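Give me the fold of what follows.
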Amino acid sequence: MSEKYGYNGSTDGVPSASTHIGTVIVTGANSGLGFEVTRALAEQGAHIVMACRSIERGEEAKQKIESEFLGASLTVHELDLADLDSVAAFAEWFKSTHDGLNVLCNNAGVMAIPRQETADGFEYQFGVNYLGHFALTAHLLPIMQQTTGESRVVMQSSVGHRNGEIDFDDLQGEESYSAWDAYGQSKLANLLFAYELDRRLHVAKASVKSLGCHPGASTTNLVHYSAEQGGFRLDLRLMSLMNAILAQSAERGAEPMVYAATDPGIEGGEYVGPDGLMNMRGDPMLQPSSERSYNEELARRLWDVSEDLTGVSFELPGPN
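I've put the predicted structure just below:
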């Protein structure tokens, strides 16, 4: 790890605990990258709300972390990003039980699954990976702005965003659907949102930063789940081979999000990912995302469409 960005220089991927982290929400905290992000932040003394679709699996994950770190401060609460009513209910519960939020880790997601729809009629990947997090962030931003000190929103993207395009004529994939194209669209949307949110926060002179990150190639159940759901047997074999060559552990894949959530010197609007081969593995570092992800006109159009689709708006000044 590079001391330039506040890391302790160790090889275990744990940032230095030079600042108090405070209260953190991690979506999809019961498995994969979300579990490892939660585990790493629990080790640093944060209070973490594990936002999980399954309370049972969330409690199992909580117990695992508590058995490893005595005194870990963890709370499990239900959140289904495929249902905007659930998103609103989670946010209301949080605001009624907590007086601040230091970090919102928008981590949960699905990858390259057959077309299905959320409870609100959105294409599932676009709805869960992006729109659910868009609405959750809007609901929670007021409490983040009221939190003492700095707060951060961290959006989980993917190297797959580089192949993504925002198809405004068919956002929900109703006319033509490709599982991988829909995944790329959702992950590009996450970055467009992260950057546009940071621009608006900057105009508002808010004490909140917005950042993006990606895990590279990580060995989680997500790859196998998507391949099995879609019947992509060839894809599964190819992905298993690529994982054997490129992938790192889920623990290592979680490091970019932990970095973005905790590094004391990082700025808003940054993007963090592994520094190794093809940005698929290695230590977290600041890096550029795709040219399309920085398109401000595209980001503003997506923002307006997202507010219309979700019925949720941000109390922030618009772009200059």
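
alpha carbons only for contacts and neighbour counts from here, please
Will do.

Packing partners of the helix or strand containing residue 136?
Per DSSP states H and E: residue 136 is located in helix 132-146. Packing partners of helix 132-146 (3 or more Cα pairs under 8 Å, 6 or more residues apart in numbering; DSSP states H and E): helix 84-97, strand 151-156.

Quick one: residues in contact with the shortest one.
For strand 151-156, the surrounding residues in contact (Cα atoms under 8 Å, 6 or more residues apart in numbering) are 101-108, 137, 144-145, 187, 190-191, 194, 207-215, 257, 260-261.

Check which element follows it along the chain.
Counting by DSSP H and E, what follows strand 151-156 is helix 179-203.

Look up the closest residue to residue 216, ignoring the ones flanking it.
Leaving out its chain neighbours, the residue that sits closest to residue 216 by Cα to Cα, 6 or more residues apart in numbering is residue 280, at 3.9 Å.

quick one: that neighbour and residue 246 touch, right?
Yes. If you go by Cα atoms under 8 Å, residue 280 and residue 246 touch, sitting 6.3 Å apart.

Now the common contact residues for these two.
Shared contacts of residue 280 and residue 246, counting by Cα under 8 Å, 6+ apart, come down to residue 217.

out of these two, which sits in the more crowded spot?
Per other Cα atoms under 10 Å, whichever of residue 280 and residue 246 has more neighbours is residue 280, with 22 against 19.

Pick the most buried one from the helices and strands packed on helix 132-146.
strand 151-156 (a mean of 27; mean count of other Cα atoms under 10 Å).

quick one: which of the helices and strands packed on helix 132-146 is nearest residue 132?
Residue 132 sits nearest to helix 84-97 of all those, at 6.6 Å, using Cα to Cα.

Another sequence for comparison is provided below:
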Amino acid sequence: MFWTIDDIPDQTGRTAVVTGANGGLGLESTRALAGAGAHVVMAARNQEKAETARRDVLATHPQASLEVVPLDLGSLASVAEAADAIRARHERIDVLMLNAGVMAMPEGRTVDGFETQLGINVLGHWALLSHLLPVVVTTPGARVVTLSSIAQHQGHPLDPADPHLRGGYDAWRQYGNTKLAMRHLAQGLQARFEDAGVDALAVPAHPGYTNSDLQSTTAHAGGGGRLGPFYDKAADLVGMSVPRGALSQLRAATDPRARAGVIYGPLLAVSGPPVAKPLVRPGSADAVRRLWQVAERETGLPVDPAAVVRPR
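Reported below is the predicted structural model:
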């Protein structure tokens, strides 16, 4: 039997933080986690859209426990404010789902001067993780889920000399780089959890080819060139539904048998039920090192579980 939403264990008493919870995969993950009894912190930039999403979940699950926290991953100040609000209200984070992201955006800069895709997909999530890490490491059995993509296979490890691709920007290349970096974030974090003796699990997941609003946003933004409208139309024709696409990250977040060293994704890569596949790619240790170097330098924030559990 394949894993479905019905296999999510009872989440009563657990707290989940989901970025990008106001639409697409984040909204469906919120719906599933809340439906299973979790209190879900919906972290999202567009507050009007987030409130609509909250009401949508309540229409499905009237007893759902939800709260909305403003979060703009393109602003380190906003990330810090969101983390402060979450830490002030919650003593545990059982699931930290780093879901939000943009795809193949035209070259641009966040308010902190980061290339847009790197800033939102990676550095904003890195900063949120850094701020919330003290809560995560003290929550027994916590899960950190990072959202990668099949585009990781076209990506390259971040180049510390030019992570923003200022020497020659390509929207799809940078998208692949950032999605590979999110996989490396899970790998590096898991190794650090183990070194620090922390009872937590970091697991990457990807949704295959899902007909979410990601494709339409890319098409309208124009950064993906001719491929943007093509992928948008193809997703309408052959993409999985959003509830099906969200199953991989939900399994990574809730399956009691989830383990390190795998990535959760559709059986047939682009479609199918969620399964665990081994993480096999040469050079991962160096790639993780480069990610840590870039992210710490750019954000000024560490991600070091050992320093949290064994402060000097």
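
Now do the same for residue 37 of the second structure: its match in the first structure.
Residue pairing (TM-score structural alignment): residue 37 of the second structure is matched to residue 45 of the first structure.

Residue 295 of the second structure should be in a strand, yeah?
No. Residue 295 of the second structure is assigned helix when assessed by DSSP: H, G, I helix; E, B strand; the rest coil, not a strand.

so what's it closest to, chain neighbours aside?
Sequence neighbours aside, residue 123 is the residue nearest to residue 295 of the second structure in space, at 6.1 Å (criterion: Cα to Cα, 6+ apart).

related to what we said a few turns ago, wait, which of the helices and strands packed on helix 132-146 of the first structure is closest to residue 32 of the first structure?
strand 151-156 (12.9 Å).

and the angle from the closest one to helix 179-203?
Counting by axes from the mean of the first three to the mean of the last three Cα atoms, to 10 degrees, strand 151-156 of the first structure lies at 160 degrees to helix 179-203.

any idea what residue 287 of the first structure aligns with in the second structure?
Residue 287 of the first structure maps onto residue 277 in the second structure, by TM-score structural alignment.

how close does that match sit to residue 252 of the second structure?
12 Å (Cα to Cα, to the nearest Å).

any common contacting residues for those two?
With Cα under 8 Å, 6+ apart, residue 277 of the second structure and residue 252 have common neighbours residue 264.

Compare the two (neighbour count), which wins?
Neighbour tally, residue 277 of the second structure and residue 252, criterion other Cα under 10 Å: the higher count belongs to residue 252, 32 against 15.

what sits up against stretch 79-89 of the second structure?
With Cα under 8 Å, 6+ apart, stretch 79-89 of the second structure has contacts from 43, 69-73, 124, 127-128, 131-132, 135.

mean per-residue distance, that stretch to the first structure?
Once fitted to the first structure, stretch 79-89 of the second structure is off its aligned match by 0.9 Å on average (mean Cα distance after the TM-score superposition for the first structure).

so where in the first structure does that stretch end up aligned?
Mapped onto the first structure using TM-score structural alignment, stretch 79-89 of the second structure covers residues 87-97.

start and end residues in the second structure for stretch 197-214 of the first structure, please.
Stretch 197-214 of the first structure covers residues 189-206 of the second structure once aligned (TM-score structural alignment).

Residue 64 of the second structure maps to what in the first structure?
Counting by TM-score structural alignment, the partner of residue 64 of the second structure is residue 72.

burial of that match, as a residue count?
Residue 72 of the first structure: 21 neighbours (other Cα under 10 Å).

Pretty sure residue 51 of the first structure sits in a strand.
Yes. Judged by three-state DSSP, residue 51 of the first structure forms part of a strand.

my read: it touches residue 26, true?
Yes. In this structure, residue 51 of the first structure is within contact of residue 26 by Cα under 8 Å, at 5.9 Å.

residue in the first structure matching residue 17 of the second structure?
In the first structure, residue 17 of the second structure lands on residue 25 (TM-score structural alignment).

Its match: what secondary structure?
Here residue 25 of the first structure is recorded as strand under three-state DSSP.

And the one 10 residues further on, by the same measure?
Taken by three-state DSSP, the conformation at residue 35 of the first structure corresponds to helix.

Can you find the partner of it in the second structure?
Under the alignment (TM-score structural alignment), residue 35 of the first structure maps onto residue 27.

list the contacts for its match?
Contacts of residue 27 of the second structure (Cα under 8 Å, 6+ apart): 20-21, 53.

Now, of these, which are buried?
20-21, 53 (16 or more other Cα atoms under 10 Å).

Tell me the one of the residues you listed nearest residue 8 of the second structure?
Nearest to residue 8 of the second structure among those: residue 21, at 18.4 Å, using Cα to Cα.

residue contacts, the alignment partner in the first structure of residue 168 of the second structure?
Counting by TM-score structural alignment, residue 168 of the second structure lines up with residue 176 in the first structure. Residue 176 of the first structure makes contact with residue 170, according to Cα under 8 Å, 6+ apart.

distance of residue 176 of the first structure from residue 169 of the first structure?
Distance from residue 176 of the first structure to residue 169 of the first structure, by Cα to Cα: 11 Å.

Likewise for residue 26 of the first structure?
32 Å.

which one of the two has more residues nearby?
Neighbours per residue, other Cα under 10 Å: of residue 26 of the first structure and residue 169, the larger number sits with residue 26, 23 against 9.

got a list of what that one touches?
Contact analysis of residue 26 of the first structure by Cα under 8 Å, 6+ apart lists 34, 37-38, 48-51, 104-107.

ok, it to residue 106 of the first structure distance?
Taken as Cα to Cα, the span from residue 26 of the first structure to residue 106 of the first structure is 6 Å.

ok, back up a step: three-state assignment of the match of residue 37 of the second structure?
On the basis of three-state DSSP, residue 45 of the first structure is classed as coil.
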